[in-house]
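[1] got a predicted model here, sequence first, then my questions.
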Amino acid sequence: MSHVCHYCKKEIRDRDELVTASKWLSIRPYHYRCYDLAIQEIETIGNNEKPLNNIPNTVISIVMLVVAVYFLATAALGSVGDLLGVLSLYPIIMRLISYFRYERSLPAFVENKR
């Protein structure tokens, strides 16, 4: 399955050049160069897309998973803790959707990209 860059409308060939970015509930695939250009064009407060498939976001997803399990498995903070547990599942769900929808179907690296 091929994925098309949201910015330049060209095919993304491997995970090495893929950046998936989220803005609220939408996930968009970009080439890493196109993502940099798109971010420079729309740098306004509240109108920025956050990359999903990078190391910091993966670490945040793991931390949020621990927080969600803690609040949902214990009675900490009562119903407020349950609400915090459910809300902390958001970055985990977005990261999983990004992986299964875009990254999994692409090869890790393609030698000849031209």
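    Now that the structure is in, tell me what you want to look at.

[2] from here on, contacts and neighbour counts on C-alpha atoms
    Noted.

[3] what does stretch 28-39 contact?
    3-8, 12, 17-22, 48-49, 102 (CA atoms under 8 Å, 6 or more residues apart in numbering).

[4] quick check: buried residues in it?
    Neighbour-count burial for stretch 28-39, counted by 16 or more other CA atoms under 10 Å, picks out R28, P29, Y30, H31, Y32, C34, Y35, A38.

[5] show me the longest helix that occurs in the chain.
    helix 55-73 (DSSP state H).

[6] what about versus this one:
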Amino acid sequence: MTKSIHCDRCLKEIRIKGDLVTATMFFQVVPYHEDCYAKDLKGAKTLLLNNQPINGFSGNFLTLLAIAVFIASFFIDDNSMIYLSVLALIAILYRLYSFFIFERHLEK
């Protein structure tokens, strides 16, 4: 039971997990082919599109860092850690959303 995932730029189907790049646009996670992302979207960092992929190495590293910050915020008694933990939780939720909506439906 696989779901059909289509590139947001070229509208072709993405079949392989290694070809998928997810990024945020207007607070929404959108899928791209790796080539489409590299050609047109990687260099354009705007308010609408973040140029870091959610499911790449940097996205996974930032998610692990966000998990560490989120857990550490429970042990540090500082009011500013509340805001930092909320930002970390947002990064974690974006990564989980990307996995459950797009990545788990594709072949390795």
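    Noted; the coordinates are in hand. Note that this is a predicted model, so its numbers are computed, not measured.

[7] now a ChimeraX select for only the buried ones of the contacts of stretch 28-39 of the first structure.
    Here is the ChimeraX command that selects the buried residues among those (16+ other CA under 10 Å):
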select :3,4,5,6,12,17,18,19,20,21,22,48,49,102
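
[8] what about the closest residue to V86 of the first structure other than its chain neighbours, neighbour count?
    Ranked by CA to CA, 6 or more residues apart in numbering and with sequence neighbours excluded, the top spatial neighbour of V86 of the first structure is A68, at 6.6 Å. Each residue near A68 of the first structure was counted by other CA atoms under 10 Å, and the total is 22.

[9] now tabulate the buried residues of stretch 28-39 of the first structure in TSV and tack on secondary structure and distance to I55 of the first structure.
    Shown next, in TSV, are those (DSSP: H, G, I helix; E, B strand; the rest coil; distance: CA to CA, whole Å):
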residue	secondary structure	distance to I55 of the first structure
R28	strand	18
P29	strand	17
Y30	strand	17
H31	strand	17
Y32	helix	14
C34	helix	19
Y35	helix	16
A38	helix	20
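
[10] ok, so of those, who is nearest S88 of the first structure?
    S88 of the first structure lies nearest to R28 out of the buried residues of stretch 28-39 of the first structure, by CA to CA, at 21.3 Å.

[11] what residue in the second structure is paired with the closest one?
    Aligned by TM-score structural alignment, R28 of the first structure pairs with V30 of the second structure.

[12] again, but for V69 of the first structure
    Per TM-score structural alignment, V69 of the first structure is aligned with I71.

[13] from G43 of the second structure, how far off is the match of R28 of the first structure?
    17 Å (CA to CA, to the nearest Å).

[14] Q28 of the second structure too?
    Between Q28 of the second structure and G43 of the second structure the computed distance is 19 Å (CA to CA).

[15] picking up where we left off before, okay, the buried residues of stretch 28-39 of the first structure in a markdown table with distance to I93 of the first structure next?
    What follows is those, written out as a markdown table (distance: CA to CA, whole Å):
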| residue | distance to I93 of the first structure |
| --- | --- |
| R28 | 15 |
| P29 | 16 |
| Y30 | 19 |
| H31 | 22 |
| Y32 | 22 |
| C34 | 25 |
| Y35 | 22 |
| A38 | 24 |
